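Chemist: Pasting the sequence and the predicted coordinates here, then a few questions.
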Amino acid sequence: MSGIREVEISDESIRLGQFLKLAGLAEDGVHARTLIEEGEVTVNGREETRRGKQLAPGDVIAVLGEKARLVSRSA
């Protein structure tokens, strides 16, 4: 089982689709949308189907076994 990577953002929040690209969990926006639509993405352990969901610092996003935690640089 892999550990949880921390991914920093400069703002207070970010949308799920943007975060997937930033964290390297999706290749691009189309890939992010496909992963979300196919139910491959969880936020804090719950399946998330909204690409525009606002994430907050501390949220843990998982895609196909890879996990990343959102960390705000301003926090």
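Modeler: Noted; the coordinates are in hand.
Chemist: Every contact and neighbour count from this point should use C-alpha atoms.
Modeler: OK.
Chemist: so who does residue 21 touch?
Modeler: 27-29, 32 (Cα atoms under 8 Å, 6 or more residues apart in numbering).
Chemist: Use this one as the comparison:
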Amino acid sequence: MKETILIDEDFITLGQLLKRVDIISSGGMAKHFLAENTVYLDDELENRRGKKLYPGSIVEIPGEGTYFIQKETSEDTSEETR
């Protein structure tokens, strides 16, 4: 399953992504999760919770899903308020 994650900042960290998609329940769990699970950032193994994810980044977590980071636009926010 591929899911688009909209961000309104310039970047989010890998730990923030894990929390946002409900893989972990707190930021403190990120280090443990990354030590025990395989995570790919743009097809390369990644285990740093503070790794910055920019628009265009693709995070793949086997067994969980694939996440595409995209910058939120004004059109995205106007659709949410309807």
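Modeler: Cool, the structure landed. Computed from a predicted structure; not experimentally measured.
Chemist: circling back to that earlier point, in JSON lines, list the contacts of residue 21 of the first structure along with neighbour count, secondary structure and distance to residue 61 of the first structure.
Modeler: Formatted as JSON lines, those follow (neighbours: other Cα atoms under 10 Å; DSSP: H, G, I helix; E, B strand; the rest coil; distance: Cα to Cα, whole Å):
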{"residue": "27", "neighbour count": "12", "secondary structure": "coil", "distance to residue 61 of the first structure": "16"}
{"residue": "28", "neighbour count": "14", "secondary structure": "coil", "distance to residue 61 of the first structure": "16"}
{"residue": "29", "neighbour count": "14", "secondary structure": "helix", "distance to residue 61 of the first structure": "16"}
{"residue": "32", "neighbour count": "22", "secondary structure": "helix", "distance to residue 61 of the first structure": "12"}
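Chemist: so how far is residue 23 of the first structure from the residue lying closest to residue 52 of the first structure once chain neighbours are set aside?
Modeler: In this structure, residue 52 of the first structure finds its nearest non-sequential neighbour in residue 15, 5.1 Å apart by Cα to Cα, 6 or more residues apart in numbering. According to Cα to Cα, to the nearest Å, residue 15 of the first structure and residue 23 of the first structure sit 12 Å apart.
Chemist: More neighbours: which of the two?
Modeler: residue 23 (19 against 14; other Cα atoms under 10 Å).
Chemist: just checking, what residue in the second structure corresponds to the more buried one?
Modeler: Matched across to the second structure, residue 23 of the first structure falls on residue 21, judged by TM-score structural alignment.
Chemist: Perfect, that will be all.
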